[in-house]
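> I'll drop the sequence and a predicted model, then ask my questions.
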Amino acid sequence: MGILGDIGNLIMTPLYYAISAVLIGWHELFSLVLDPAGGMSWVLSIIGLTVVIRTALIPLFVRQIKSSRNMQMLQPKVRALQKKYGHDRQRLAEETMKLYKEAGTNPFASCLPLLLQMPIFFALFRILDQAARNGTAHGFLTEEKAVQFGQSEIFGKIPIADSFWSARVWGPDPNALVMMVAFVLFATMVVTSFTTQRQLMMKNMPADAMSGPYAQQQKVLLYVLPFVFAVTGVAFPIGVVLYWTTSNIWTMGQQFYVIRNNPAPGTPAFAAKEARDKEKAAKHGVVIEEEEPEAPTESERRPTQREQPKRQTRSARKKSSGGQNRPSQNKGDGK
């Protein structure tokens, strides 16, 4: 465990400094109008931390959207490969990955924002948990700031270091207020996660992409992730669940904006955008005419005439026959 602990510290220490720097920056800003030792200044600092992290992940989110679109458009080709190499799993996997590589996409790109946020999530959990338990300071936090952060309370009654589970188990009297706030937060987290994934499947996936491995992956994420959040959320402090919930709300809003304004072709969202564009143009007196197939030209309308063979002279016909009418040499030989 010593080696594993050293590796963990090596990974987490830079995150402690990065997260604490952002937290302190927001805290100093909110302390201009709020009590520095109050819970609201630290709560808003956690929300500010979420905004900074999600803003930094926007390029990755754009890449995720592009990869998701490519995956949708490739589903007919993927199904064709399944029919062709269904009997050979290894060849099917090789050809499928080759197809993804040629298209410049990755089936796991949709999970990247979540995977990159997990170390940040656990780093924030460690900072808050250890600050609350023994006032341990991490990163740029001083001992005074660590104690403030760990002992801060929302409205003077709800410690942000408490969780639904700890409020139910520890102490002679369960803290019903903490339990209620924690429950509302992780319920919101579950609902926003489910809504975000369902929004992607129902509005921004073409009909021919609703079957196959990619659709199955999306369905798994639709039901498994909210379940995981619901099970694990009860054990995390309110401050950490607040970060998680804010991040989910950001994701839902960001995805709604992208799907509404730049939907994938052939999807319900694309049809809805076309309808909105026509309605908006009609309000301004502009009529958007649907594209009609071009009328066939005169040569295209004229029925194709059968090409007549060219006339040949008698000598040319004899020459072309080349002796085809010449009697067989064996004819009448008696053999």
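Structure's in. What do you need? Note that this is a predicted model, so its numbers are computed, not measured.
> can we go C-alpha only for contacts and neighbour counts from here?
Will do.
> name the residues that touch the strand or helix carrying residue 47?
In the assignment (DSSP states H and E), residue 47 maps to helix 39-56. Outside of helix 39-56, the residues within contact range by CA atoms under 8 Å, 6 or more residues apart in numbering are 19, 22-24, 26-27, 30-31, 34-35, 149, 152-156, 159-160, 239, 242-243, 246-247, 250.
> got the buried residues for the helix or strand following that helix?
Sequence-wise, the next helix or strand downstream of helix 39-56 (DSSP H and E) is helix 58-85. Within helix 58-85, the residues that count as buried by 16 or more other CA atoms under 10 Å are 60-61, 63-75, 78-79, 81-82, 85.
> would you map the helices across this protein?
Secondary structure of the chain (DSSP state H): helices at 2-30, 39-56, 58-85, 89-103, 112-134, 143-151, 164-169, 176-203, 213-233, 238-261, 268-283, 298-301, 314-321.
> and the second one, what's buried?
Neighbour-count burial for helix 39-56, with 16+ other CA under 10 Å as criterion, is recorded at 39-51, 54.
> can you check the fifth one too?
Neighbour-count burial for helix 112-134, with 16+ other CA under 10 Å as criterion, is recorded at 113, 117, 120-121, 123-132.
> one more: the last one?
By neighbour count on 16+ other CA under 10 Å, the buried set for helix 314-321 is empty.
> can you pull up the most central residue in the chain?
In the chain, the residue lying closest to the centroid (CA atoms, centre = their mean) is residue 110, at 3.7 Å.
> my read: that residue touches residue 60, true?
No - taking contacts as CA atoms under 8 Å, residue 110 lies outside contact range of residue 60: 9.6 Å.
> distance of the closest residue in space to the residue nearest to the centre of the chain that isn't next to it in sequence relative to residue 105?
Distances taken as CA to CA, 6 or more residues apart in numbering place residue 64 nearest to residue 110, at 5.4 Å, with adjacent residues excluded. Applying CA to CA, to the nearest Å, the value for residue 64 to residue 105 is 9 Å.
> what's the answer for residue 196, then?
21 Å.
> give the contact list for the residue nearest to residue 110.
Residue 64 neighbours (CA under 8 Å, 6+ apart): 109, 110, 112.
> go again with 10 Å.
By CA atoms under 10 Å, 6 or more residues apart in numbering, the contact set of residue 64 is 58, 70, 105, 106, 107, 108, 109, 110, 111, 112, 113.
> take this one as well and set it beside the first:
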Amino acid sequence: MSLDWIYFAISWILLRWHALWDAIGISDGRVLGTNWAWILSIVFLVVTLRVILFPVFVKQIKSQRAMQALQPKVKELQEKHKGDRETLQKEMMELYKVEKANPLMGCLPMFLQIPVFLGLFHVLRRLNPDNPRPTLYGWTADQFRDATHSALFTVPLPAKFGSSAAELTQLGYTGAGVTVKIIAGILVLTMMATTYLTSRQMILKTGWAEDPQQKMIQRLMLYGIPLSLLVSGSLFPIGVVIYWVTNNLFSLAQQQWVLRKFPPPAMANAKAGTSSARPATSTTVAKNGAKSPVQSAGRGLFGRKQAEPEAATPVVDTKALAPKPGAKPMNPKKGTRPATKPKG
């Protein structure tokens, strides 16, 4: 299956943003050794795609909420079919089908961005002065030449951490090779860190899944993917790493907004048999043992006087009142005047 349509789409968005920055006066002239028009084009390529994928992201959050609501039922099935993994998996798939929950929905936005990532990787890899087909995918010869010589702090955007001296020379780079490795290395480490933080942010807010399959996916996204970037990141053009880092930063901000606006249910992180919130009373005592001014005044949050709590009936300890073994019986009426017999 040809992926040319992806390459055309990525190129079209990238070139439209570049034309916009060029129109408002951000040219391809270097400032601090950087062609900011192309850097901003990559950044806003991310913004465009994330806006398009926002409905999918909302579906991802809804699916995660549905999976959290099913955790008690999942735990019951795990207890019921302990030791019978085949039956457990069958029952869980049936549960997901009935409740219309999809455990793989949480990874859908990432899967949808894979073609975009591959498309940008292919487009940037073509940026070579010796490329015999510079006008492929809707590029003009001038756009292709400018993009080929674009740089971040003098390092060409098509360059990689593992680029050889011959490849850098082919890109027209005349600086030190160690500069390329420093810039690319910092970007790769940033890419790894932001990838980890993106997954960690979601897991801390929603909690670890009870379903072993879901938990395995969470661990893979939290640890496996960032570690894999340590090796594969050296093969990515710097422009692609900029795209990935920008995408992660956008994800962190978007997740923070969504999780604050639509917080996970309290049951997701609460232990069984405990209440997620307790009503405050006028006798609530702070950790340092002192009552707050509002509480000590017996007033509520808005200054309204609260009803005084009813006095609790003291509990009589009958064991403490009972005579001890071997003790002499005592007359409770001793010391009082004996009752007189009625006359008559």
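Everything's here; your move. Keep in mind that what you see is a predicted model, and the values were worked out from it rather than measured.
> quick one: TM-score?
Scored against TM-score structural alignment, normalised by the length of the first structure, the superposed chains reach a TM-score of 0.71; 267 aligned residues with a CA RMSD of 3.0 Å.
> on that earlier part again, in the second structure, what residue corresponds to the residue nearest to the centre of the first structure?
Counting by TM-score structural alignment, residue 110 of the first structure corresponds to residue 106 in the second structure.
> surely its match and residue 57 touch.
Yes - assessed by CA atoms under 10 Å, residue 106 of the second structure is found in contact with residue 57 at 8.6 Å.
> so what sits against both of these two?
With CA under 10 Å, 6+ apart, residue 106 of the second structure and residue 57 have common neighbours residue 63.
> quick check: neighbours shared by residue 64 and residue 105 of the first structure?
Common neighbours of residue 64 of the first structure and residue 105, counting by CA under 10 Å, 6+ apart, are residue 70.
> tabulate the helices of the first structure in TSV, adding columns for distance to residue 289 of the first structure.
Shown next, in TSV, are the helices of the first structure (distance: least, CA to CA, whole Å):
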stretch	distance to residue 289 of the first structure
helix 2-30	52
helix 39-56	39
helix 58-85	27
helix 89-103	33
helix 112-134	41
helix 143-151	61
helix 164-169	58
helix 176-203	25
helix 213-233	35
helix 238-261	21
helix 268-283	9
helix 298-301	25
helix 314-321	59
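> intersection of neighbour lists for residue 110 and residue 60 of the first structure?
residue 66.
> what's the burial count for the equivalent of residue 11 of the second structure over in the first structure?
Matched by TM-score structural alignment, residue 11 of the second structure corresponds to residue 20 in the first structure. Residue 20 of the first structure: 23 surrounding residues under other CA atoms under 10 Å.
> residue 20 of the first structure touches residue 125, doesn't it?
No - with contact defined as CA under 10 Å, residue 20 of the first structure does not count as touching residue 125 (11.9 Å).
> what's the counterpart of residue 137 of the second structure in the first structure?
Using TM-score structural alignment, residue 137 of the second structure pairs with residue 139 in the first structure.
> report the contact partners of residue 215 of the first structure.
Contacts of residue 215 of the first structure (CA under 10 Å, 6+ apart): 71, 72, 75, 201, 205, 208, 209, 221.
> could you check how far it is from residue 75 of the first structure?
9 Å.
> then residue 131 of the first structure?
Taking CA to CA, one finds residue 131 of the first structure at 49 Å from residue 75 of the first structure.
> one more: residue 189 of the first structure?
Counting by CA to CA - residue 189 of the first structure and residue 75 of the first structure are separated by 31 Å.
> for residue 21 of the first structure, same thing?
Distance, residue 21 of the first structure to residue 75 of the first structure, by CA to CA: 44 Å.
> next one: residue 194 of the first structure
23 Å.
> ok so, going back, list the residues that contact the match of residue 11 of the second structure.
Residues in contact with residue 20 of the first structure, defined by CA under 10 Å, 6+ apart, are 14, 26, 49, 123-124, 127, 137-142, 146.
> which non-adjacent residue is nearest residue 267 of the first structure?
Closest to residue 267 of the first structure by CA to CA, 6+ apart is residue 206, at 4.5 Å.
> contacts only, for the one you found.
Residue 206 of the first structure touches 69, 72, 73, 75, 264, 265, 266, 267, 268, 269, 270, counting by CA under 10 Å, 6+ apart.
> make TSV from those residues and add distance to residue 255 of the first structure to it.
Supplementary listing: the contacts of residue 206 of the first structure in TSV, determined by distance: CA to CA, whole Å:
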residue	distance to residue 255 of the first structure
69	13
72	16
73	19
75	22
264	12
265	16
266	18
267	15
268	15
269	12
270	14
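> still on that earlier bit, translate the residue nearest to residue 110 of the first structure into the numbering of the second structure.
Per TM-score structural alignment, residue 64 of the first structure is aligned with residue 60.
> residue 18 of the first structure contacts residue 119, correct?
No - between residue 18 of the first structure and residue 119 there is no contact under CA under 10 Å: 11.9 Å.
> what touches both of those two?
Residues touching both residue 18 of the first structure and residue 119 (CA under 10 Å, 6+ apart): residue 12.
> run a quick neighbour tally on residue 201 of the first structure.
When counting by other CA under 10 Å, one arrives at 19 neighbours for residue 201 of the first structure.
> leaving out the residues flanking it, which one is nearest to the equivalent of it over in the second structure?
Alignment note (TM-score structural alignment): residue 201 of the first structure maps to residue 203 of the second structure. Once flanking residues are discounted, residue 203 of the second structure sits nearest to residue 218: 7.6 Å by CA to CA, 6+ apart.
> what do you get for residue 202 of the first structure?
residue 268 (7.7 Å).
> likewise for residue 278 of the first structure?
residue 288 (6.2 Å).
> also residue 242 of the first structure?
Going by CA to CA, 6+ apart, residue 242 of the first structure has residue 185 as its nearest residue, at 6.6 Å.
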